[in-house]
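Colleague: Okay, predicted coordinates and the sequence, questions at the end:
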Amino acid sequence: MQIKFKELTLQNFKSHQDLKVNFGEVTKITGDNAQGKTSILEAIIWTLYGIDTFGSKLDPAPVTYEADETQVQLLLEIDGKETSLGRELKKGKTKYLINEVPSKATEFNEILDQLFDKDLFLSLFNPNYFFTMHWEKQREMVLDYVTAPANKEVFKALPEAQGTKLAELAKKHTIEDLQKIHRDQKNKLDKKYIAAQSRTKTLKEQFEDQAPKVPQESLQVELSQLVKQRNEIEQSIEPIQEANGRINVLNSQIRDLMTQRDRMKDQFPQLKNEPIQDTCRVCKQPLKDEAVKEVEEEKENRITQFKAEYNQIVVKRKELEEELAGLEYIDVTEQIEKARALQEKINPIEAELNKYKQLEMFQQQIEQAEKDEKATLESLNESIFIIDSIKEFHSKEAELQAEKVQSFFENLSIKLFKKQKNGDIKPTFEIQMDGKDYSKLSLSESIRAGLELREVLSDQSDIAAPVFVDNAESITKFKEPSGQLIMAKVVAGEELKIEGDK
């Protein structure tokens, strides 16, 4: 975009009662101090935006004479098309003119917004304006026209391990999302790793507390000897205990049979003397002869069966008594006590040996805990590595972007980022010339710095706009800027003079 000033008309603007300025490719404004050179710069900015050269509200009223109305009109040519913009101030009220037609403020501002961005235009026109803005706005303006390095470019500039890892992960998530994921994961894994370490430590302490004092081999040798002795005793008395047990069983069975025999002896007289029932138990009628005979036969059958059962008991008892007579009870109490004493020695040894089995389980738990601890640490280190890699990514991205921005400048140093103690990259914006901050530059240095910076903005935005160099007498040599050049110089003893080079 080509922006040119054609003509500026001032009426009652500060010291200028009636002034017309025709601009050329180079316009020189000379004169002694207080001749109104800077007022021409202020008039242009006031016409467009109603502010002074520093972005503050401007009072354009004359100070050396009285006037009811202030009016300024600026004729511009943008890409070959002329547009006239004017601003009037009368009794505190502002009026706007577009191509000499009275217009509303909204219409006037819409025209300006369509033509160019306010801050960019003022930075191109007035080299000092850029430095009046907040550093975040300055940084934004510079970066608006600088493409950030692509992820692939940054990955390539990182150490191979970091670049390869992030390139792989970035296929699924953005770098910002990866940072959130692994910061959250790191916080969780920090706690999990502490818990895993604690569990491993606790298991090892329990393992040491429960470890037997006697070696397992010694316990097994002692146990083997005691078990052998016990088994020999038990084997030697086993047949005797079986015989003794049989004797006890026989005695018990014989006693039971004798009890049955005595009971049956008591029951037999009752059965034998039981009277024959000659009447019906239901109707109480006398039974006939045949019925009586049947009742008698039924009683005889019961007596016969009773005697048979009695005889079986007697025969069985005699058989058992004969078997018992052939057996001899042997007292093995002493041997049993010896076996019991041996078992009492065996029990604590087996308990100690059982601890070794429990220790094996403990050892397995410890090994698993160590595996879990190792796996957690590996995951934690992985997240830490990714977080550190992302920090390096942002650092390298900032470095590459800063290098790209810095490549536009010859004499200025631009700082876009600063690294914090934790490694994070924080945005900033600082300008230096020859190692000095802008605020410490001399007048001539600050003008040269402003011209170089506005030239970069002009090149990157592809906008050629007029530039007003005030106090031009303070610099003897500078690179001719793109666009129209308007220079204001102090010449002692000279009245205001304006020369436009066509």
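Modeller: Nice, I can see it. Remember, it's a predicted structure, so these values are computed and weren't measured experimentally.
Colleague: only C-alpha atoms for contact and neighbour calcs from this point on.
Modeller: Fine.
Colleague: Excluding chain neighbours, what is closest to Glu495?
Modeller: Across the structure, with CA to CA, 6 or more residues apart in numbering as the measure, the residue nearest Glu495 apart from its sequence neighbours is Gly31 (4.8 Å).
Colleague: now that neighbour: how far from Gln312?
Modeller: Using CA to CA, to the nearest Å, one obtains 159 Å as the distance from Gly31 to Gln312.
Colleague: So the two - more neighbours on which side?
Modeller: Each of Gly31 and Gln312 had its neighbours counted (other CA atoms under 10 Å), and the higher figure belongs to Gly31 (19 against 13).
Colleague: Am I right that the more buried one is in contact with Glu473?
Modeller: No - in this structure, Gly31 sits apart from Glu473 without contact. The criterion is CA atoms under 8 Å, and the distance is 11.1 Å.
Colleague: got any residues that touch both of these two?
Modeller: Taking CA atoms under 8 Å, 6 or more residues apart in numbering as the contact criterion, the common neighbours of Gly31 and Glu473 are 489-490.
Colleague: Report back the residue of the chain that's furthest from centre.
Modeller: With CA atoms, centre = their mean as the measure, the chain has its most outlying C-alpha, relative to the mean C-alpha position, at Asp289: 112.2 Å.
Colleague: Look up how far Leu41 lies from that one.
Modeller: Taken as CA to CA, the spacing of Asp289 relative to Leu41 amounts to 162 Å.
Colleague: can you map out the strands along the stretch 401-502 of the chain?
Modeller: For the stretch 401-502 of the chain, the strands defined by DSSP state E, counting those that start in this stretch cover 412-419, 425-433, 436-437, 467-469, 485-490, 497-501.
Colleague: Structure two is appended below for comparative analysis:
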Amino acid sequence: MEIKFITLNLQNYKSHRNLEVKFGDLTKISGENAKGKSSIPESISWLLYNTDTFGSKLDPTPLTYEVDETLVQLLLSADGKQLLLGRGLKKGKAQYYINEVPSKAGEFNEIVAQLFEKELFLSLFNPSFFFTLPWEKQRASLLQYVSAPINKEVLKHLPEAQSEVLERSLKKHNIADLEKIHKDNKNKKDKTYIAAQSKTKTLQEQLNQLSEEKMDIDSIKAELAQIDKKVRELEVEMDSAWEKNQAFNKLQSQILSIQDQIEMSKERWPLIKNEVIQDTCRTCKRPLDEESVEAVKADKEKRMVEYKANHNSLLTKRELLKEELGKLEFIDVSELREEISEVDTKGQPLREAIRIYSQYQNLDTQVKSAAADEAAILQDLKASIFILDSIKAFKAKEAELQGEKVQALFTTLSVRLFKQNKGDGEIKPDFEIEMDGKAYRTLSLSEGIRAGLELRDVLSRQSELITPCFVDNAESITRFKQPNGQLIISRVVPDQELTIEAVSE
């Protein structure tokens, strides 16, 4: 789209009570200082955005006289289609006009937004405006028209190993997510690797404290097996002796029990034998008849017979048990117990040797396992470090290629889009425009104007928007390249009234 200014009308705008400006392909504004030269382009930005040409708030009311209303009207064409826009200020209240029809602010702003975006227009209209933006906005404004190099284009410039690992990884994740994943993994593996190293070192120190003596462990185990076999045989023999002694003790205990019963029986015999036969009733004291006396005698005889039978039975049992006990032998196991202890003691050094050998082997296995874990963690850590280094190289090459694309847009200016951190070498977004090796902020007035005009034309070409361009203080610059679109220049001419001259191509 090409925007052209046709006519500008100012009523009570700052020092201009009533001014009409007709624009040509080249419009020259000249005059002494304080004659209102800068107010003319400012009125256009105020009309469109209520700001000056640098985007700052602006009060359009005159300072030297009182007025009820201020009005700015601009007739312009957009690709040949004319549009008359107006903004006024009446008793402090804003007024808007579209083709002389009073309109609401929203309608007016929508029409302006359809023509161009605010910061883009101000950058094209005032070549110095762009450099007042924060560098992030400057960078974004320029890069929105330049596509970043595609991954394949960047990868082919990297070393083969880096290119291959990134090509595989970028099938699953974009470069930003891939970097986050491996930064997180690196941080975790850094800590895990330190812990793994500590574990391996501790186990190795424990292993070093044990000496792996050269021994025939199989022979030792075989010798110990023979000792254990002998101990088991002796223990079986001791168990057999214990069982026999148990039987001996049991018979002996039974004999003693029967002997106690015999002794008790002996004590009962005199009582029965010497029992006196009474001829009177023990209860009523009445004399017993002869038949009753005989019955008492018969009862005593009976009890004496029963006693003798029981007593003889006990004697017989005792003799039988003694006879059985005589057939048994009580075995003294003290020597057997000492022999078991002696044989078992011979196995203790062998068991200790086997224990130390087993402990050494176990620790050796743990050391090897810990070392393998440590190596695996280190390999994983190195893989993430390699990918992060590859990403760093990718970003650096991407920045370089993107910088080349942007740089190709300019003829005399150089543009820096990235910077490299000194500490970690990370590539970070940045923005700096230089001319002849000097940053824009250090340029002289004339150099700054030339730099602004070149940048302005790049933005115009890339955005495919042509607008008028205003160059202030044109007297400070002897030559510059004609920008595309209409050109409005302002010069200070001592002792001259405001003069406006429109020149066609």
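Modeller: Here it is on my side, so go on. Model, not experiment: these values are computed from the prediction.
Colleague: Can you give me the TM-score here?
Modeller: With the length set by TM-score structural alignment, normalised by the length of the first structure, the two chains reach a TM-score of 0.77; 475 aligned residues with a CA RMSD of 4.5 Å.
Colleague: Please give me every residue in contact with Pro494 of the second structure.
Modeller: Contact analysis of Pro494 of the second structure by CA under 8 Å, 6+ apart lists 31-33.
Colleague: scratch that, Asp424 of the first structure
Modeller: Contact partners of Asp424 of the first structure, counting by CA under 8 Å, 6+ apart, are 391, 394-395.
Colleague: for Ile447 of the first structure, same thing?
Modeller: With contact taken as CA under 8 Å, 6+ apart, Ile447 of the first structure is in contact with 127-128, 469, 475.
Colleague: and of those, the nearest to Met487 of the first structure?
Modeller: The shortest approach to Met487 of the first structure among the contacts of Ile447 of the first structure belongs to Val469, at 4.8 Å (CA to CA).
Colleague: The closest one matches what in the second structure?
Modeller: When the second structure is aligned by TM-score structural alignment, the residue opposite Val469 of the first structure is Val471.
Colleague: those helices in the first structure, which residues are they?
Modeller: Using DSSP state H, the helices assigned to the first structure run over residues 37-49, 105-115, 118-125, 135-144, 151-157, 160-169, 175-210, 216-272, 289-325, 333-406, 443-461.
Colleague: List the buried residues of the third one.
Modeller: Same thing as helix 118-125 of the first structure. Across helix 118-125 of the first structure, burial judged by 16 or more other CA atoms under 10 Å covers 119-125.
Colleague: same deal with the last one?
Modeller: Buried positions in helix 443-461 of the first structure, judged by neighbour count with 16+ other CA under 10 Å: 444-458, 461.
Colleague: So among the contacts of Ile447 of the first structure, which ones count as buried?
Modeller: The neighbour count (16+ other CA under 10 Å) marks 127-128, 469 as buried among those.
Colleague: Just give me which of the contacts of Asp424 of the first structure are shared by the second structure.
Modeller: Retained in the second structure by both residues aligned by TM-score structural alignment, their matches' CA atoms under 8 Å are the following of those: Lys391.
Colleague: can you redo the contacts of Asp424 of the first structure as JSON lines with distance to Lys37 of the first structure and neighbour count?
Modeller: As requested, the contacts of Asp424 of the first structure are exported to JSON lines (distance: CA to CA, whole Å; neighbours: other CA atoms under 10 Å):
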{"residue": "Lys391", "distance to Lys37 of the first structure": "52", "neighbour count": "18"}
{"residue": "His394", "distance to Lys37 of the first structure": "48", "neighbour count": "20"}
{"residue": "Ser395", "distance to Lys37 of the first structure": "47", "neighbour count": "21"}
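Colleague: returning to what we had before: mind putting the buried residues of helix 118-125 of the first structure into JSON lines with distance to Gln235 of the first structure?
Modeller: Formatted as JSON lines, the entries for these read as follows, by distance: CA to CA, whole Å:
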{"residue": "Asp119", "distance to Gln235 of the first structure": "111"}
{"residue": "Leu120", "distance to Gln235 of the first structure": "111"}
{"residue": "Phe121", "distance to Gln235 of the first structure": "115"}
{"residue": "Leu122", "distance to Gln235 of the first structure": "115"}
{"residue": "Ser123", "distance to Gln235 of the first structure": "113"}
{"residue": "Leu124", "distance to Gln235 of the first structure": "115"}
{"residue": "Phe125", "distance to Gln235 of the first structure": "118"}
